[in-house]
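Visitor: Requesting a structural model of the entry that follows:
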Amino acid sequence: MKTRVIILLAVFLSAFALLPDRIIKGTVTDGSNLPVAGVNVTIQGSGASTVTDHGGRFSIQVSKLARALMFKKIGYKTLTMPLTSDSVLNVILTHTLRTEEIADQELVHPSQPGRVEKSLVFNRVAAAPSTFSGTVTQIPVATESYKPINENGFLSVGQQPVTTFSVDVDRAAYSNVRRFLNNGQMPPEDAVRIEEMINYFDYDYPQPTGEHPLAITAETTDSPWNPGLKLVHIGLQAKTVSTENLPASNLVFLIDVSGSMSDPNKLPLLKQAFKLLVDQLRAEDKISIVTYAGSAGLVLPPTAGSEKKVIKDALDKLEAGGSTAGGEGIELAYDLARKYFLPKGNNRVILATDGDFNVGISNESELQKLIEEKRRAGIFLSIMGFGMGNYKDSHVETLADKGNGNYAYIDNIQEARKEFVQEFGGTLFTVAKDVKIQIEFNPGYVQAYRLIGYENRALRNDEFNDDKKDAGDMGSGHIVTAIYEIVPKDVHSSYTGATHPLKYQQNNANTTGNGDEMMTVKVRYKKPESEKSILFDLPVKATSVAFEKCSENLRFASAVAEFGLLLRGSEYKGKATYADVIQRARGAFGKDNEGYRSEFVQLVKTAQSLDGSQETAHK
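Guide: Now for the predicted structure:
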């Protein structure tokens, strides 16, 4: 009898073992029906896990023996969901942030100048929701470097009626800020470049229809955080070129494989990210791979984009170890790009690193000279930053600026997908280079003005007409957004000091023929193959629209700008609050197909939980 039972049990288990593994998909949202990113989804009793993306989506392969999934994220109640025969599992997590729960996590938050000690903040905002992501790992900020930002102040139109800056299509600051917040830390103030946060998002600007590859839009409304002041929202849209019409590419991957790149969020993530880019390549595209660590080496000679397996196999073989010879690697990468130069193609070096150049041409000025020289020869440089702890943001930002390329920070595979799949053309294919913007304000309407962000992109007014002066480039479909805060004429503001009128300048009255113009936006750009700039402009009328009637573009961009002011502790933040940012952002989600705007709201909630100083100041 015993033998028969054993046989029956064996037959049963054998039959059960034949059941195939399956994929469970779903979405995690909170009580407000907003997606929750960074939720750890784990098979109960197993080490297998995944993490929800920006849209709260997850997909996980479960075995036939799996009985339940666990959903865990700091700031939410852990939830265990039993598995049924359904392959779709949608989950709602409940916020919970109690002081004793935070204590159990043993979180230690470093003090920052001008900020309340974070361990005290948790006691003050215990009722607020949190959106920390997974296991909290404190980032040693002291070992990271950021270029100092001296925030733009208000300038008198009577003294300086003209302002000039280079466009900035970089978005690294936003994903870097997200990294800090998702690790339970407020970002360093100098890591918050507001223009890059604004430009991280897509906006619905009209495509160019005339002779220029760029189109300008402008809109004016009331400032939400400084009553009595106005916001001027300027949008610049680059022409979108379909993938099949893009020129052939000569790409060189320059990959840092030094010892500092061994962490999971560095070289392993880098490999995954570049594989996504490889999937976008066509047969006419060619790619080479150069590594540097102690000495530079050629890993893959120029290979057709159709040889995807060959390229991916080369990436898989990369291992981290050794010191960093960034300069030597750059020289070898540029030599390859020059040797296989495509006269009418896209010639670009893509450098992936944590920015820790410590051997070889480590002098920043020497590297800049090398990159500028190659830029003039038609070889551009894009930089993808990875990692935390020893991340050198200041270094890689400067190099990307000098190389006529873009700079992005890859903090997860979703960001890699955004950079290399969704925005493939804009990342790699330039449609207008050395793009500069100059604005002249009419003193008949504007008393003073302030450009929000772009501190590292300021130009002298005479450099606008200087074709030798380098500026930012715009790729296929790229969008640039700039926001000015202005003090209208005859409005008193504490931000504007008393200035004496200039003795020898024209009277401040409106000039005949343009009395209804508040300002003129001028744009200079060069075609990718030319060194001679082209000028066009857009006069902006002195009309203001009520904020609630403005476009979603302006409403959402202003919410991001206000968030940046709060993160920086700006002296110009006025009555800004996290609650106002959340409310206005929610009212301007638009389509949000990828969930980036809803993820933004979650990040604001996280900052609200971490930064109690601002909220308590307005109570």
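
Visitor: Please count neighbours and contacts with C-alpha atoms only from this point.
Guide: Fine.

Visitor: Please tell me how far the residue nearest the centre of the chain sits from Phe589.
Guide: The centroid of the chain falls nearest to Arg171 when counting by C-alpha atoms, centre = their mean (3.1 Å). Look at Arg171 and Phe589: by C-alpha to C-alpha, to the nearest Å, they are 19 Å apart.

Visitor: Quick one: the helices in the stretch 401-550 of the chain, in order.
Guide: Assigned by DSSP state H, counting those that start in this stretch, the stretch 401-550 of the chain shows helices spanning 413-417, 424-428.

Visitor: for those helices, which one sits closest to Gly403?
Guide: helix 424-428 (12.8 Å; C-alpha to C-alpha).

Visitor: What is the burial count for the closest residue to the residue nearest to the centre of the chain other than its chain neighbours?
Guide: Among residues not flanking Arg171 along the chain, Glu196 sits closest, at 4.6 Å (C-alpha to C-alpha, 6 or more residues apart in numbering). Per other C-alpha atoms under 10 Å, the neighbour tally for Glu196 reads 24.

Visitor: Surely Glu196 and Asn176 touch.
Guide: No: in terms of C-alpha atoms under 8 Å, Glu196 does not count as a neighbour of Asn176; the distance is 10.5 Å.

Visitor: Name the residues that touch the helix or strand harbouring Thr303?
Guide: Here Thr303 sits within strand 295-304, counting by DSSP states H and E. Applying C-alpha atoms under 8 Å, 6 or more residues apart in numbering, the set of residues contacting strand 295-304 from outside is 282-291, 311, 314, 324-325, 328-329, 332.

Visitor: Proceed likewise with the subsequent sequence, for comparison:
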Amino acid sequence: MKKLAGILICSLMLASVAMLNAQVRTITGKVTDASTGEELAGVNVLLKGTSIGVNTNLDGQYSININKADAILVFSFIGMEKQEIAVKNQSVIDVQMHSDVNQLSEVVVTSRGKSLKSMFTKKSYVVHEDAEMEVAFNHHYPQGTITNQNTEDYEGLPENAFMEATKNPLSTFSIDVDAASYANIRRFINYGQTPPPDAVRIEEMINYFNYEYNQPKGNDPFSINTEVSQAPWNDKHQLVHIGLQGKIIPTDKLPASNLVFLIDVSGSMSGQNKLPLLKSGLKLLVDQMRAEDKVSIVVYAGAAGCVLPATSGNEKDKIMGALQKLQAGGSTAGGAGINLAYQIAKDNFVKDGNNRIILSTDGDFNVGASSNEAMENLIEAKRKEGVFLTVLGFGMGNYKDSKMEILADKGNGNYAYIDNMQEAKKVLVNEFGGTLFTIAKDVKIQVEFNPANVTAYRLIGYENRKLQAEDFNNDKKDAGELGSGHSVTALYEIIPKGVDSYFKPIDDLKYQQEKPKSSEKQYGDELLTVKFRYKAPDGDTSKLIVKTVDNESVSIARTSDNFRWSAAVATYGMILKGSDYLEKGDYPMVLDLAKSARGKDENGYRIEFINMVESGRLMSKN
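Guide: Below you'll find the model as predicted:
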């Protein structure tokens, strides 16, 4: 009997220990980069053997509840070595993650249907899709093997050529405040790859950064800033810097928002840098919502559905709870999703407010009743009814850049690529007003060059934004939009009059009438005239602003940080594109210009660029 009682007591004690061990504990900690000490946001922290997991926040911190005595935490992040750590009796676990250098021997990317090999990697690896991590950092393949070949899609456009000022004095284009190309290029370089030349849109690289332009005065929503100096890559040529600054509207003065989150939850969105990152990014946006704002959520995969009806911005827990439940799976009926999102936006339309759909996707619309053309026509029609479209791109491997850029353009919205939580914060928090609130639409720029001082010119970038000269005064012609606080920067490379340049477009014509001498004398001190047209967000008639730029050039050393920084970024973009117009630009030139123009750099975007160029320089030597 005593023996039986002892066994019972032991059994109870063991059961108590088991129950104690099964009690929920909270583990916290911080995840940092072992090489730089910087906090890593968006790291996946998973309780091994379960579906319980969290992501680190913007400060690299996490908090996870566990109920297993033998719990093991798995830390994973794209480009970093995965770590597994036994919890044991610890309550705080800080982790330093190391870069994964176990990369294979060949990079395969796709541009216009053709494979392009990296020009600088000694080793090679294959870009493919994996259920947990989309770049194959942890698997070796035989030489030449391609698994799930990269199907990323970029529109190929030739660089703008020099135009003769006598025969073509007008340059007309739509503004572009998108910055997706820069973030996408950064993703390639961070993974040790050369970006496809077609992925490089220099104007988006330049406009990724903030510039110290004067705020507008008076009733106009713009200020215009210009500078002229030498082109750093060709000292015989001039570089003209044109900066347009939008008026900053305080958040509490912004109109009420009717936002519809249109989220791709198809199987192609299962990667850690797709739907999980998307949900974390949109939560940052929800944090900015006010009581007068409304948020709806529409998802699409094999079919489309509304998972959250219009909900006040002050019900943040409800909105975030709906986001957290989303899972990826199925095919991609993008057309059905867009139709439903527009219907919900219409049902909750806010007069004089910000009515906008935020499409978050990798762009892989492969199933649906709507053709691309029908989808674009729908977006254009809804734009005219006052519902705009912003596009947020995610992921890699099957990323459809060209399709998403077109949709955003048709929808009077921005297009951003989000590759990490820092970029999500930039787009959805730091630039909240500019991303979502339009202060001017159909903004066009037309520059007229004075043939007395300009032999030829070329616009750097904006290849897919060019307009016909007659489009400038046509108020029915769609153009770009400018958000609160946004700036737009454009650069022109000029061959001055009398300069013997290799790039002079054509010889002087034998039968062409010369410009009257009196006219040359009258305007001889002018280099060019800049004209802007824009409409109010709800307007149909454009307004005109005109600024004349004198033929006065200063040395690069005397230019502003704005000028030198934009010149550095443009030079780097030309290097990445393999530009035919790059006479002597190289990595040291880019770094010298950038370091001299870093300025305040409160958010660290410029030092990140400098570090990225340094990485590219080192890789180019291998």
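
Visitor: Looking at the contacts of strand 295-304 of the first structure, which are in helices?
Guide: 311, 314, 328-329, 332 (DSSP state H).

Visitor: So among the residues you listed, which ones count as buried?
Guide: Among those, those scoring as buried are 311, 328-329, 332 (criterion: 16 or more other C-alpha atoms under 10 Å).

Visitor: which of the helices of the stretch 401-550 of the first structure is buried the deepest?
Guide: Stretch with highest mean neighbour count among the helices of the stretch 401-550 of the first structure: helix 424-428 (a mean of 23; mean count of other C-alpha atoms under 10 Å).

Visitor: That one corresponds to what range in the second structure?
Guide: Mapped onto the second structure using TM-score structural alignment, helix 424-428 of the first structure covers residues 432-436.

Visitor: before we move on, what about stretch 528-537 of the first structure?
Guide: With TM-score structural alignment as the criterion, stretch 528-537 of the first structure aligns to 537-546.

Visitor: What is the end-to-end distance of the matching stretch?
Guide: 21 Å.

Visitor: Could you list the residues in contact with it?
Guide: With C-alpha under 8 Å, 6+ apart, stretch 537-546 of the second structure has contacts from 352, 386, 438-441, 475, 529-536.

Visitor: Between all of these, which two are separated the most?
Guide: Asp352 and Thr529 (34.5 Å).

Visitor: quick one: which of those two has more around it?
Guide: Taking neighbours as other C-alpha under 10 Å, Asp352 of the second structure and Thr529 compare with Thr529 leading, 16 against 12.

Visitor: Would you map the strands across the stretch 51-200 of the first structure?
Guide: Taking DSSP state E, counting those that start in this stretch as the test, the strands found in the stretch 51-200 of the first structure are 57-62, 68-72, 79-82, 91-92, 155-156, 162-166.

Visitor: Return the distance of the second one from the chain's centre.
Guide: Yep, that's strand 68-72 of the first structure we're talking about. 30 Å (C-alpha atoms, centre = their mean, to the nearest Å).

Visitor: the helices in the stretch 101-250 of the first structure, which residues?
Guide: In the stretch 101-250 of the first structure, the segments counted as helices under DSSP H, counting those that start in this stretch are 118-124, 172-182, 194-198.

Visitor: Quick one: average offset of the shortest one versus the second structure, please.
Guide: Looking back up the chat, that one is helix 194-198 of the first structure. On superposition with the second structure, the mean distance recorded for helix 194-198 of the first structure (mean C-alpha distance after the TM-score superposition for the first structure) is 0.5 Å.

Visitor: Which neighbouring elements make contact with that helix?
Guide: Here helix 194-198 of the first structure touches helix 172-182, strand 479-488, helix 552-568, going by 3 or more C-alpha pairs under 8 Å, 6 or more residues apart in numbering; DSSP states H and E.

Visitor: coming back round to it: want to try CSV for the helices of the stretch 101-250 of the first structure, with distance to Val62 of the first structure as columns?
Guide: Listed next are those as CSV, based on distance: least, C-alpha to C-alpha, whole Å:
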stretch, distance to Val62 of the first structure
helix 118-124, 37
helix 172-182, 27
helix 194-198, 37
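
Visitor: Would you point to the one among these that's packed deepest?
Guide: helix 194-198 (a mean of 26).

Visitor: hey, where'd the helices end up in the stretch 251-400 of the first structure?
Guide: 267-278, 308-316, 326-339, 364-376, 393-402.

Visitor: Can I get those helices in JSON lines including distance to Phe253 of the first structure?
Guide: Output for the helices of the stretch 251-400 of the first structure, formatted as JSON lines (distance: least, C-alpha to C-alpha, whole Å):
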{"stretch": "helix 267-278", "distance to Phe253 of the first structure": "9"}
{"stretch": "helix 308-316", "distance to Phe253 of the first structure": "10"}
{"stretch": "helix 326-339", "distance to Phe253 of the first structure": "8"}
{"stretch": "helix 364-376", "distance to Phe253 of the first structure": "15"}
{"stretch": "helix 393-402", "distance to Phe253 of the first structure": "15"}
